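K.L.:
Next comes the sequence, and after it the predicted model I'd like to discuss.
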Amino acid sequence: MEILENDSRILCGSPTVVEVFQKVFAELIGSYLLVFAGCCSVVLNNSEKTKGQITFPGVCIVWGFTVTILVYSLGHVSGAHLNPVVTFSLAIYRRFPFKMVPLYFISQILGSFLASGTLYLLFEVDDNSYFGTRPAGPVVQSLVFELLATFILMFVICAVSTDKRAIGKLGGVVVGMAVTVDVFIAGPVSGASMNPARSLGPALVMNVYTGFWVYIVGPFVGAVLGATCYNFIRETDSNTL
C-alpha cells in the first residue's frame, strides 16, 4: 500500500502531468479570450447603444488579430488550437496525440462557455445582438460556407505548422489573416464559426440552437478535407506520408 501511495504522489507531481495540465489550461484560457474578444465585438457592433461603432470590417479584424495574438502567446505551450476541429484534424495525421483530444475538447468548450456567460452578464443581449452563430439564409448555403471557410483555415494551419519549408515565425500572422478573410466572406452568410466550441458556448448560454448542426458538420468536414488536401502536397521523407 505504501508503495502505491508513493507511486501516486510521484505520478501526480511528475513533469508529464504538469505539462498536460499546462497545455489544457492554456487551451481553456485561449478559447475564453478568443470567444470573449470576438463575440464582444459582435455584441458591441449590433447592440442598440453602440450599434455600428465596431463595423463589420472591424469585427473581422478583431477575430483575426485575436487569433494571431493567441497563437504567439500560447502556441509554444499548447499549440494554440482553440478549436476542436483543428485538434481532431491534427490528430488524424499524427501531428497531435489522440489521447489528448478529449482533454482539449473539454477545455475549448468550457472556455467558450465561460466567455459566453461573461458576455451574457455584462450586456443586455437581445435577438439583434446575439453573439452566437445561426444561418442567415438557407441552411445548406451556410453549411457550404462553413465547410469552405474551415477548409481554408485548416489548409493554412497545416501549411505553416506541419511543413518544414514554411516560415514558422510568420505562422501566427498567416493564420490570423486566414481567419480575417474567412469572417469577411462567410460572416454575413453563416456567422463564420469554423469552430464548434465557439458556436456551442453561446448556444448553451442563450439556449439558441437554430441550425446548430451546421456548425458541427461543416467545420469538421471542412477541416478534415483541408488537412487531407495539404497532406498530399506537404513535403515528405521516405518514412512518412
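P.N.:
Ah, there it is.
K.L.:
When you work out contacts or count neighbours from here on, use the C-alpha atoms and nothing else.
P.N.:
Noted.
K.L.:
Nearest residue to the residue most central in space within the chain in space, please, no chain neighbours.
P.N.:
Against the mean C-alpha coordinate of the chain, by CA atoms, centre = their mean, the closest residue is N83 at 2.8 Å. Spatial nearest neighbour of N83, excluding adjacent residues (CA to CA, 6 or more residues apart in numbering): N195 at 5.5 Å.
K.L.:
cool, and F184?
P.N.:
Once flanking residues are discounted, F184 sits nearest to C60: 6.1 Å by CA to CA, 6+ apart.
K.L.:
where's whichever strand or helix holds I106 relative to the chain centroid, distance-wise?
P.N.:
Assigned by DSSP states H and E, I106 belongs to helix 101-122. Its chain's C-alpha centre and that of helix 101-122 lie 11 Å apart, by CA atoms, centre = their mean, to the nearest Å.
K.L.:
Go through that helix and flag the buried ones.
P.N.:
Neighbour counts over helix 101-122 (16 or more other CA atoms under 10 Å) mark 103-117, 119-120 as buried.
K.L.:
Can you name the next helix or strand after that helix?
P.N.:
Next element after helix 101-122 (DSSP H and E): helix 139-161.
K.L.:
I'd like to know which elements that next one is packed against.
P.N.:
In terms of contacts (3 or more CA pairs under 8 Å, 6 or more residues apart in numbering; DSSP states H and E), helix 139-161 is packed against helix 171-190, helix 214-233.
K.L.:
helices or strands next to the first one in the packing?
P.N.:
Right, helix 171-190. Where contact means 3+ CA pairs under 8 Å, 6+ apart, helix 171-190 is packed against helix 56-78, helix 139-161.
K.L.:
Buried residues in the last one, which are they?
P.N.:
To tie it back to what came earlier, the one meant is helix 139-161. Buried, per 16+ other CA under 10 Å, within helix 139-161: 139, 142-161.
K.L.:
this is the other structure I want to compare:
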Amino acid sequence: MKRYIAEVIGTFAMVFCGTGAMTINEITGGAVTHPGVAITWGLIVMAMIYAFGDISGAHFNPAVTVAFAYAKKFSWREVPKYVMAQCIGAIIASSILLFLFPASEELGATLVAEGFEPYRAFVLELLLTFFLMLVIINVSTGAKEIGIIAGIAVGSVVLLEAMFAGPMTRASMNPARSLGPALLSGNLQDLWLYLTAPFIGALLAVVSCKLVKDEQCCDEGC
C-alpha cells in the first residue's frame, strides 16, 4: 500500500507544481515565463524521485510503468494499481488547481499548438517519451529511479524537452499528467494522442535498449 500512496503523492506533487506553473503563467499573462515553467517541471520531477524513488520507484507515469513491465523489471500485476494511483494523483492535483484558479481555462492542459497538426504532435510526443524512457531505463536500478544520477538525469531531460517542445505540444510524455487537466478543464480535443503516443515511445525505448545492450539487459535485477 505504501508504494501506491507514494505514487499518488508523487504524481500529485508533479502535476500540481508543473501544471500549476503553467496555470499561473496563463492567468498572469506570462509572469512565470516559458523557461520558468520548464524549470519547474524539471525540478519537481527531480525532487519527487529523491523523495519516493526508494519506496515506489518514482514512476509517476503510466507509460514508464508499462515500459518497466515490458522490460521485465516490474510485475504486470502491479501495473493497473500503479496506473490508477498515478491518475488519482493527477486528477486531485488538477481539482485543487481548479479550486485555486477558477479563472484558468486550461489548467495546464496539454494542447497542440495552433497550426501544428495532431499527427505531427503525435510523432513529437512519441519521440519525447522515447528519449525520456531511454534515460530512465539506463539510470534506474531495476524498476526504481533512485540515486543522485537518476534524479539529475531524469529531471534534466524533462526540463530539456519541456523547454524546446513545450510551445508545440506542452511536452506531456505522461498520460496521467495529460488526463487530470483535460478532465477538469474540459479540453479533451487532443487527449487521444497524449494517451497513446507516450506508451508507444516508452516501449520503443525498451526495444532500443535491448538492441544496443546485452541480451539479458532487461531481465529483473540487472
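P.N.:
Structure's in. What do you need? Computed from a predicted model, the values in this text were never measured in an experiment.
K.L.:
what's the TM-score here?
P.N.:
The TM-score (TM-score structural alignment, normalised by the length of the second structure) is 0.91; 215 aligned residues with a CA RMSD of 2.0 Å.
K.L.:
can you tell me which residues contact the residue nearest to N83 of the first structure?
P.N.:
Shown in contact with N195 of the first structure (CA atoms under 8 Å, 6 or more residues apart in numbering): N83, P84, V85, Y215, I216, P219.
K.L.:
any idea what it aligns with in the second structure?
P.N.:
In the second structure, the residue matched to N195 of the first structure (TM-score structural alignment) is N174.
K.L.:
Over to T210 of the first structure?
P.N.:
So, by TM-score structural alignment, T210 of the first structure is matched to Q189.
K.L.:
Count the neighbours of its match for me.
P.N.:
Neighbours of Q189 of the second structure under the rule other CA atoms under 10 Å: 12.
K.L.:
Now do the contacts for the alignment partner in the first structure of F199 of the second structure.
P.N.:
In the first structure, F199 of the second structure lines up with F220, judged by TM-score structural alignment. If you count contacts by CA under 8 Å, 6+ apart, F220 of the first structure has them with V85, L147, T150.
K.L.:
Can you convert the helices and strands packed on helix 171-190 of the first structure into JSON lines and add a column each for distance to V18 of the first structure?
P.N.:
Output for those, formatted as JSON lines (distance: least, CA to CA, whole Å):
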{"stretch": "helix 56-78", "distance to V18 of the first structure": "12"}
{"stretch": "helix 139-161", "distance to V18 of the first structure": "24"}
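K.L.:
my guess is S41 of the first structure contacts V62, does it?
P.N.:
Yes: between S41 of the first structure and V62 there is a contact under CA atoms under 8 Å: 7.0 Å.
K.L.:
residue in the first structure matching I91 of the second structure?
P.N.:
When the first structure is aligned by TM-score structural alignment, I91 of the second structure is paired with F113.
K.L.:
Pull the contacting residues for its match.
P.N.:
The neighbours of F113 of the first structure, taking CA under 8 Å, 6+ apart as the test, are Y32, L200, G201, P202, L204, V205.
K.L.:
Need the counterpart of the residue nearest to F184 of the first structure in the second structure.
P.N.:
In the second structure, C60 of the first structure lands on A38 (TM-score structural alignment).
K.L.:
Equivalent analysis for F232 of the first structure, please.
P.N.:
Match for F232 of the first structure (TM-score structural alignment): L211.
K.L.:
Next: I152 of the first structure.
P.N.:
Match for I152 of the first structure (TM-score structural alignment): F131.
K.L.:
Quick check: chain neighbours aside, which residue is closest to that match?
P.N.:
Of all residues beyond its chain neighbours, the one nearest F131 of the second structure is A205 (7.2 Å), with distances taken as CA to CA, 6+ apart.
K.L.:
what about the one you found, how many neighbours?
P.N.:
A205 of the second structure has 24 neighbours, counted by other CA under 10 Å.
K.L.:
From E26 of the second structure, how far off is it?
P.N.:
A205 of the second structure sits at a distance of 33 Å from E26 of the second structure (criterion: CA to CA, to the nearest Å).
K.L.:
Over to I200 of the second structure?
P.N.:
30 Å.
K.L.:
and what of S95 of the second structure?
P.N.:
According to CA to CA, S95 of the second structure and E26 of the second structure sit 17 Å apart.
K.L.:
do the same with G147 of the second structure
P.N.:
According to CA to CA, G147 of the second structure stands 34 Å off from E26 of the second structure.
K.L.:
Among the two, which residue is more densely surrounded?
P.N.:
It is E26, of G147 of the second structure and E26, that has more neighbours when counted by other CA under 10 Å, with 19 against 15.
K.L.:
In the first structure, what residue corresponds to that one?
P.N.:
Using TM-score structural alignment, E26 of the second structure pairs with N46 in the first structure.
K.L.:
Sounds good, over and out.
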